[in-house]
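> quick one, what's the 3D model for this:
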Amino acid sequence: MTNLFSIFDPSTNMMSLPLNWMSSLLCITMLPMSFWVLKNRQMMLWSKPFTLLNKEFNMLLNFKINKGTTLIFISLFSMIMINNILGLFPYIFTSTSHMIMTLSMALPLWLSFMMFGWMKNTESMFSHLVPTGTPIVLMPFMVCIETISNIIRPGTLAVRLAANMIAGHLILTLLGNTTMNMSINILPTMIAIQMMLLMLEMAVAIIQGYVFAVLSTLYASEVN
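As a prediction, the model looks like this:
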């Protein structure tokens, strides 16, 4: 490791194939279990949070006719959460800590929402640029502010996810490097702190996937 940030460099290659990114495909191994007639306990455990997410996303989207619209957001949440949790295991690459991965998820969603909104609901999209109750003098400034906020949405989604993953991994790496040089008396305390941070990172991994999916759902509800 040449520097602290080299742990985020996907440089493991074999025959010109980047093997680090293969960890993102591990979640595909869980798909065949969902096609069994009698579901096992693992799939029953997965179905409970997915049912709750389906109800919440339906409330945010307010879609009563188009059933199955929430599947894309539930799939997005599950993929981000699985990749975040896998990155906490030793020697497994965290793909969601790179802007390549996060921006590849945020930019197509935002672009499709914007294209659909401006093509189908043009008047509604124009009305979103000026909030209700805005004075006439401030209307040009509000249009500029709302336009900029709409443009930077995919960037904020991507940076939020990548920055949270990088921050947690850097803290764990720093503590892991300093623990090796400490005395035996302080070692149990440092290990306990690392275990607490690891539990916190597990919660952050789930929360970041939830935040990404909820914000994408809110952006979709604005254009309809």
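> could you use CA atoms for every contact and neighbour count after this?
Fine.
> what helices or strands is whichever helix or strand Leu198 is part of leaning on?
Secondary-structure element containing Leu198, defined by DSSP states H and E: helix 187-222. Using 3 or more CA pairs under 8 Å, 6 or more residues apart in numbering; DSSP states H and E as the contact criterion, the secondary-structure elements in contact with helix 187-222 are helix 41-61, helix 71-86, helix 99-120, helix 153-179.
> would you do the same for the sequence below? I want to compare the two.
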Amino acid sequence: MMANLFSIFEPSSSIFNFSLNWISTLLGLMFIPYLYWASPSRWSLCWSEIIFTLHKEFKALLTPYSLGSTLFFVGLFSMILYNNFLGLLPYVFTSSSHMAMTLALSLPLWVTLMLSGWINHTQHMFAHLVPQGTPSILMPFMVLIETISNIIRPGTLAVRLAANMIAGHLLLTLLGNTGPSMSSSIILSMLIFSQILLLTLESAVAIIQSYVFAVLSTLYTGEIN
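Model prediction:
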């Protein structure tokens, strides 16, 4: 039963042993040419306002030497948000619920930041291992704690995003599978209402998790410079 339940998150459709489910991540590229010739709509103006707000917020978190990175983090937020919302559609593969994608986003970013920091700002990286005002007797422990904290950062970013997306989808699947076995119309109506509430909650989680991933990545970048 549990194997069948989690099988909804596994790639299953394929042609010549090539998984087609991951193509859902690239479907957003079809909407890019549309933005160049279509007249601005309310949705596009609203999205532009969101991007401008995120740009100002990320600009405040970054140092003056890395302000150009705001475009990268806004794009990262947009891609994760798109994949999270795409997974809420029926029969659409949720790529952001897999560690293969979330870790592929967080690990290269973390490795790049670490290499850049230790090569260009070595003294600052050593100083960052010991918070200001730490007693001398606690310095070795603080270095160990900060080192472990830096090492697990890509894992926490990846697990946080994947676990939150999996949890909501599993709950929606469990409640949806109990619908055909119900005979009472009142209980079935309550189930449908709860599904709508959960879908609304999942929409909020999709926005929050993409925002958290982008903000934490921005904070990690700001600590390097």
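> where does the TM-score land?
The TM-score (TM-score structural alignment, normalised by the length of structure 1) is 0.95; 223 aligned residues with a CA RMSD of 1.5 Å.
> ok so, going back, measure the mean distance from the helix holding Leu198 of structure 1 to structure 2 post-superposition.
With the two structures superposed, helix 187-222 of structure 1 lies on average 0.4 Å from its match in structure 2, counting by mean CA distance after the TM-score superposition for structure 1.
> if you compare the helices and strands packed on helix 187-222 of structure 1, which one is most tucked away?
Comparing those by mean neighbour count (mean count of other CA atoms under 10 Å), helix 71-86 ranks first with a mean of 19.
> what is that helix packed up against?
For helix 71-86 of structure 1, where contacts count as 3+ CA pairs under 8 Å, 6+ apart, the packed elements are helix 41-61, helix 187-222.
> give me the mean deviation of the shortest one from structure 2.
Compared with structure 2 after fitting, helix 41-61 of structure 1 deviates on average by 0.9 Å (mean CA distance after the TM-score superposition for structure 1).
> which other residues reach that helix?
Contact with helix 41-61 of structure 1 is made by Met33, Ser34, Thr70, Leu71, Ile74, Val214, Thr217, Leu218, Ala220, Ser221, as judged by CA atoms under 8 Å, 6 or more residues apart in numbering.
> 7 Å instead?
Where contact means CA atoms under 7 Å, 6 or more residues apart in numbering, the residues beyond helix 41-61 of structure 1 that reach it are Ser34, Thr70, Ile74, Thr217, Leu218, Ser221.
> among the helices and strands packed on helix 71-86 of structure 1, which is nearest Gly87 of structure 1?
When the helices and strands packed on helix 71-86 of structure 1 are ranked by distance to Gly87 of structure 1, counting by CA to CA, first place goes to helix 187-222 at 9.3 Å.
> picking that back up, and Cys27 of structure 1, which of the helices and strands packed on helix 187-222 of structure 1 is closest to it?
Taking CA to CA, helix 71-86 is the member of those nearest to Cys27 of structure 1, at 6.8 Å.
> so which bit of structure 2 is the closest one matched to?
Residues 71-86 of structure 2 are where helix 71-86 of structure 1 aligns, taking TM-score structural alignment as the criterion.
> circling back to that earlier point, select only the buried ones of the contacts of helix 41-61 of structure 1 in PyMOL?
Selection of the buried residues among the contacts of helix 41-61 of structure 1 in PyMOL, burial being defined by 16 or more other CA atoms under 10 Å:
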select buried, resi 70+74+217+221
